[in-house]
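Student: no letters, just coordinates:
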């Protein structure tokens, strides 16, 4: 299982393997392994080089933006392999959930500076789907042009979205300025479902990012869509009351991951797209 590219990368990083690769679960898109080396355990990921480069950049960006959350250090990458620090898992606790809320609040407090507010300097991927991040100053335009409309078009072209549902999605996208205030984009994880949150001996950790700058509710909506954050998490995150329009924002920012799942995994997600769309149309 040690191909020439991996052996060359390990040699460059001065990592001598002490055992065979141990496959890890949870890698729906990429192959993920744990490896014991003479400098300790590392995690290896094998995938498309461009996707891995985007992930490595995202991990570094998260690490630079938070002191409260653990983010695995990137040790090196190349030729379709990514080598990262291995984290030691621990039990999920109420204290860990509070720490996750506090850490995300810290992460989302990092504003854009000297750049267009929403987006990122390079495109990356959300799962196997290319994620366009060309920056825009207005968050409503970014959500419309970089997230909702491209995926609605892709799903329709594959026969996964009927014409009427696509028309409703486009109408919601065109009407965002009617209710969603513009705001400075904040650094977000971008693919924060529950499987990308680890509870470790160093506290809650974030893995597998698809980082860009946008409304911070992007991360919260993903957590509630594919997970069950506790009351302790939300108390720590909001540090007070949730915004009055949170239910509508939650539904809006769930549309993109739901459309992505529809595109990747098929028609089972169509009804969920329709339900989230109805919530946005009705104001939450």
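Tutor: Structure's in. What do you need? These numbers were taken from a predicted model, which means no experiment stands behind them.
Student: CA atoms for contacts and neighbours, from now on please.
Tutor: Will do.
Student: give me the distance between residue 221 and residue 269.
Tutor: 16 Å (CA to CA, to the nearest Å).
Student: residue 44 against residue 82, yeah?
Tutor: Yes: counting by CA atoms under 8 Å, residue 44 does reach residue 82; the two are 5.6 Å apart.
Student: name the residues that touch stretch 216-234?
Tutor: Stretch 216-234 is contacted from outside by 94, 97-102, 108, 185-194, 249-251, 253-254, 257, using CA atoms under 8 Å, 6 or more residues apart in numbering.
Student: use this one as the comparison:
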């Protein structure tokens, strides 16, 4: 690498901007990881390549146990037109589908491992692979745990119409959408076969510029099932639990509010 510029760190990984000997600009994540964390960069690379079959993502240049190198994304301000293009592209990505609920690579969200083993249907996948494992890590009071478990028991009832597995990003908060080339570019995936409403609920959780334009264009490309807005809290349970595990009780109120809305469906 010809030169690098330090960009700080995130989740225990050093971040750098670099220029390769051939002049290409790249983004580099590096850091040692023991145990399952040694698989983190390979998992992200697999997800990027899979998503990249259908939507704009950085090119994976190198992926190993201690470093991930991807092409640099030149960012630009978001616009309504870019948001609409992104919404249509996201619908097409989801429509590419997956072989099942789960993925053939190990899962991670931030530095936390996730189980991507397949399940027969989405409610059981979401319960056993996403919500319950993080509930066990969240150190919530017993009453809160009981309420989350009651919500989990209702997943099959409130999940809406059954559908085939969608090809989803899996951690689609606004920071993982970079505006470039007149649309959104997806980075840092936790990609797997899942429910397409999950990505949309994650965008809603932490906000996105022109989100109404994204959702409108998405629905024109591929209409959503009736009741999708009411199911948003259901799909937010997992990311909120992740935030409780990573950052503590500051996210507890938002989590329990979502739990209450699921129990009221």
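Tutor: Everything's here; your move. Fair warning: this is a prediction, and the values are worked out from it, not measured in the lab.
Student: need the TM-score between these chains.
Tutor: TM-score of the superposed chains, computed with TM-score structural alignment, normalised by the length of structure 2, equals 0.91; 256 aligned residues with a CA RMSD of 1.7 Å.
Student: mind checking which of the contacts of stretch 216-234 of structure 1 are buried?
Tutor: Using 16 or more other CA atoms under 10 Å as the burial test, the contacts of stretch 216-234 of structure 1 include 97-102, 108, 185-194, 249-251, 253-254, 257 as buried.
Student: the equivalent of residue 121 of structure 1 over in structure 2 sits in which helix or strand?
Tutor: The equivalent of residue 121 of structure 1 in structure 2 is residue 104 (alignment by TM-score structural alignment). Element membership of residue 104 of structure 2 [criterion: DSSP states H and E] is none; it lies in no helix or strand.
Student: just the one 4 residues further on next, same as before
Tutor: Residue 108 of structure 2 belongs to strand 107-109 when elements are defined using DSSP H and E.
Student: helices and strands around the helix or strand following that strand, which ones?
Tutor: Helices and strands here follow DSSP H and E; after strand 107-109 of structure 2, the next one along the chain is strand 112-114. Contacts defined by 3 or more CA pairs under 8 Å, 6 or more residues apart in numbering; DSSP states H and E place strand 112-114 of structure 2 against strand 107-109.
Student: the nearest residue to residue 108 of structure 2 once chain neighbours are set aside: neighbour count?
Tutor: Nearest non-adjacent residue to residue 108 of structure 2, counting by CA to CA, 6 or more residues apart in numbering: residue 114, 5.1 Å away. Residue 114 of structure 2 has 15 neighbouring residues, counting by other CA atoms under 10 Å.
Student: what does residue 114 of structure 2 align to in structure 1?
Tutor: Using TM-score structural alignment, residue 114 of structure 2 pairs with residue 131 in structure 1.
Student: what residues does whatever residue of structure 2 lines up with residue 175 of structure 1 make contact with?
Tutor: Alignment note (TM-score structural alignment): residue 175 of structure 1 maps to residue 154 of structure 2. Neighbouring residues of residue 154 of structure 2 by CA under 8 Å, 6+ apart: residue 263.
Student: now swap in residue 180 of structure 2 and tell me
Tutor: Residue 180 of structure 2 is in contact with 73-76, counting by CA under 8 Å, 6+ apart.
Student: filter these down to the buried ones.
Tutor: Using 16+ other CA under 10 Å as the burial test, those include residue 73 as buried.
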